[in-house]
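Colleague: Requesting a structural model of the entry that follows:
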Amino acid sequence: MTITEAKPIVQESLDKLKESIKREISYTKELADDKLTLEILEKRKTDGEELPVGCPYESYDQWIEQINKEIKSSETSIARIGKEKAEIMAFDYFVKNASESA
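Modeller: Have a look, this model is predicted:
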C-alpha cells in the first residue's frame, strides 16, 4: 500500500476518533454523578434506610453493585479516550506530513 492509498483510510479513522472523543465530557459527568450516588447509597445502607418505593433493586448491595459497574464502565471509557487522543495526534501527523514519494 502506498502513502497515497493509506492517507484517505487514515483520515477516515482520524475523523471517527475525533467524533468519539467528543463524549469525554459526558463520561466525566456520568462518572461524577455515579460516584456521588454511590456515596449516598452507602450512607443510606449504613443508616439502615429502607429502599425507596418503586426501586427496581432488591437491596442496597445490589444497587451499589450496579453503580460500581457503571463507574468502572465510565473509567474505562475515559481511559480509552486518552488513548484515542494519542492516536489522533499520530494520525494527524501522518496525514499532514507523510511524503507521497515514500
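Colleague: can we go C-alpha only for contacts and neighbour counts from here?
Modeller: Will do.
Colleague: need the contact list for residue 18.
Modeller: Listed by CA atoms under 8 Å, 6 or more residues apart in numbering, the contact set of residue 18 reads residue 88.
Colleague: so is it in a helix, a strand, or just coil?
Modeller: helix (DSSP: H, G, I helix; E, B strand; the rest coil).
Colleague: Tell me how far the closest residue to residue 77 other than its chain neighbours lies from residue 8.
Modeller: Counting by CA to CA, 6 or more residues apart in numbering, residue 77 lies nearest to residue 27, which is 7.1 Å off, once chain neighbours are set aside. For residue 27, the distance to residue 8 equals 30 Å [CA to CA, to the nearest Å].
Colleague: quick one: which of those two has more around it?
Modeller: Set residue 27 next to residue 8 and count neighbours by other CA atoms under 10 Å: residue 27 wins out with 20 against 12.
Colleague: one more, for comparison:
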Amino acid sequence: MEVKGTMMYLTFETARHDTVKYEIDLSKGIDEKDFPTGYAEDDFYFKAGAYGQCSTQEKHPVWGPGCAGTGDFATDKKNGDYNSVTFSALKLNGK
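Modeller: Purely as a prediction, here's the structure:
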C-alpha cells in the first residue's frame, strides 16, 4: 500500500492468484452513499491486517448478514470459516 497525495495504491500478490491492483482517490466519494469529499476532511490511518466483513449475527441487514461460522474461532478455523493474511514485508514511508 502506498499513499501519494490523495491517491492510495494497493497491490495484492500471491503465488496462487493473479496480482490485483487498485488506485483509489481518497478525496472523492466512491458512490452516491459516500461523502462527496471521501476522506479528504478526515484523519487517516491504515492498520495492516485482514478485515473479515462477515458476522454470524443476523440482527442488522448490513453488519450482520448471518455468514457461515459459529463465532468460535477454533471451530470456525477447523471448518475453514475464517480469513487470514500473512505479510512478508511492510514498508512505511512518511513524513
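Colleague: Any idea what the TM-score is?
Modeller: Once superposed, the chains reach a TM-score of 0.19 (TM-score structural alignment, normalised by the length of structure 2), with 37 aligned residues with a CA RMSD of 4.8 Å.
Colleague: still on that earlier bit, please list all residues in contact with the residue nearest to residue 77 of structure 1.
Modeller: Counted by CA under 8 Å, 6+ apart, residue 27 of structure 1 has contacts 74, 77-78.
Colleague: Give me the three-state assignment for the closest residue to residue 20 of structure 1 other than its chain neighbours.
Modeller: Among residues not flanking residue 20 of structure 1 along the chain, residue 81 sits closest, at 7.5 Å (CA to CA, 6+ apart). State at residue 81 of structure 1, reduced to three classes by three-state DSSP: helix.
Colleague: From what I see, residue 81 of structure 1 and residue 24 are in contact.
Modeller: Yes - counting by CA atoms under 8 Å, residue 81 of structure 1 touches residue 24, with 6.8 Å between them.
Colleague: So the two - more neighbours on which side?
Modeller: More crowded of residue 81 of structure 1 and residue 24, by other CA under 10 Å: residue 81, with 20 against 17.
Colleague: I'd like the distance between that one and residue 14 of structure 1.
Modeller: 13 Å.
Colleague: Then residue 45 of structure 1?
Modeller: Distance, residue 45 of structure 1 to residue 14 of structure 1, using CA to CA: 46 Å.
Colleague: Give me the more crowded residue out of those two.
Modeller: When residue 45 of structure 1 and residue 14 are compared for neighbours, residue 14 comes out ahead with 21 against 16, by other CA under 10 Å.
Colleague: how far away is the more buried one from residue 20 of structure 1?
Modeller: Applying CA to CA to residue 14 of structure 1 and residue 20 of structure 1 gives a distance of 10 Å.
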